[in-house]
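*Asks:* Dropping the sequence and predicted coords here.
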Amino acid sequence: MKILGVDPGLAEIGYGVIEKDGNSLSQIEFGLISTSSEKSDLERLNVVFEELTQIIKSLEPEQMAVEELFFNKNAKTAIRVGQARGVILLAGSRADIPVFEYTPLEVKQAVVGHGRAEKMQVQQMVKTLLGLAEIPASEDAADALAVSICHCHTESTRNSWSEML
């Protein structure tokens, strides 16, 4: 199964597609969607939608996992990222793929084993779990891969519980 993970933002949106085959995980592609601060927010949101739609068309993920927002400081930034997140959810919905959402705490718990993990610990586990030669240069792309891994682990747990019931 192919899973597209997305780390929302407005300036940079991380994405990562992984393949789950049994208990094995491998990365297919990861990267960034970048938008220019010289463009209006509407133009930037359109770029996010169009580029993510193209990624979905070309890589054909079967499911999509998106990180939920966690902000406690700047309300204006939270609103702008929330708008981008809405566009990201819309792209998944329009592509008719199931979309799942995870908090940063859930992602850290699933990838590292505890919800208070440091960013570097998450990045190191992404590298290890996917057999990458090095940690992705972009923190946003590494976070997107972590969201994909979280979804794989969560789905495995859900399926195990379903089978037991």
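*Replies:* Received the coordinates, thanks.

*Asks:* hey, let's count contacts and neighbours off CA atoms from now on
*Replies:* Will do.

*Asks:* Could I get the buried residue list for the longest helix seen in the chain?
*Replies:* Ordering each helix of the chain by length in residues (DSSP state H) puts helix 139-164 first. Of the residues in helix 139-164, those buried under the neighbour-count criterion (16 or more other CA atoms under 10 Å) are 139-154.

*Asks:* A further structure is provided below for comparison with the first:
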Amino acid sequence: MMKVLGIDPGLADTGIGIVCGSGLDICEYAYGNISTSKKEPVAQRLELIYTKICRVLADERPDLMVLEDVFSLEKYPQSGIVLGKVCGVLLLAGTQSGVPLTEVPVRQAKQILTGNGKATKEQLERAVRSSLGAKAPIRPFHASDALGLALIGLFRHR
């Protein structure tokens, strides 16, 4: 039995998904979201994300952490910089906790889970829901993305 923590990083919302199982058999899962306020300075928002993910790592003690790899669009370079900061605190938390970690590019995650590297958030959520056998939609999408990353970690590291 393996427990995998998937994380979809974002400054406003960081999705968290935890999957327990073996190979393709999932016995339990959980998900959530870390939200920060735009009214707070970036440094305080990063500290909140770091503190909460450290708590999740300590409470859940996952065998593996899978983080969505940073990407940047030429049109929005500032977004890539901010996302890099969020990933930095998440990588630090994972490394300090001693949990092995890996990063998966978003297009690769979409390709693995849906067969389409350009799948929409809705298509990805339906694929994750189907893999988990969940009946209700998984929201927010950041949480379903994180669950998808956790599933990839479970499937790859049998």
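*Replies:* That came through, no problem. Note that the structure is a prediction, hence the values are computed from the model and not measured.

*Asks:* Work out the TM-score between the chains.
*Replies:* Counting by TM-score structural alignment, normalised by the length of structure 2, the TM-score of this superposition works out to 0.93. Behind it: 156 aligned residues with a CA RMSD of 1.3 Å.

*Asks:* Roughly how far does L151 of structure 2 sit from Y76 of structure 2?
*Replies:* When CA to CA, to the nearest Å is applied, the distance between L151 of structure 2 and Y76 of structure 2 equals 29 Å.

*Asks:* ok, the aligned residue in structure 1 for A146 of structure 2 to F30 of structure 1 distance?
*Replies:* Residue pairing (TM-score structural alignment): A146 of structure 2 is matched to A144 of structure 1. Distance of A144 of structure 1 to F30 of structure 1, computed by CA to CA: 8 Å.

*Asks:* okay, and the common contacts of the two?
*Replies:* With contacts defined as CA atoms under 8 Å, 6 or more residues apart in numbering, the residues shared by A144 of structure 1 and F30 are 14-16.

*Asks:* Just to be sure, which of those are found in helices?
*Replies:* When DSSP H defines the helices, the subset of the shared contacts of A144 and F30 of structure 1 inside them is empty.

*Asks:* Do a quick rundown of the helices in structure 1.
*Replies:* Counting by DSSP H, structure 1 forms helices over residues 41-59, 75-94, 104-111, 119-130, 139-164, given from the N-terminal end onward.

*Asks:* what's the closest of these to D21 of structure 1?
*Replies:* With CA to CA as the criterion, D21 of structure 1 lies closest to helix 139-164 of the helices of structure 1, at 10.2 Å.
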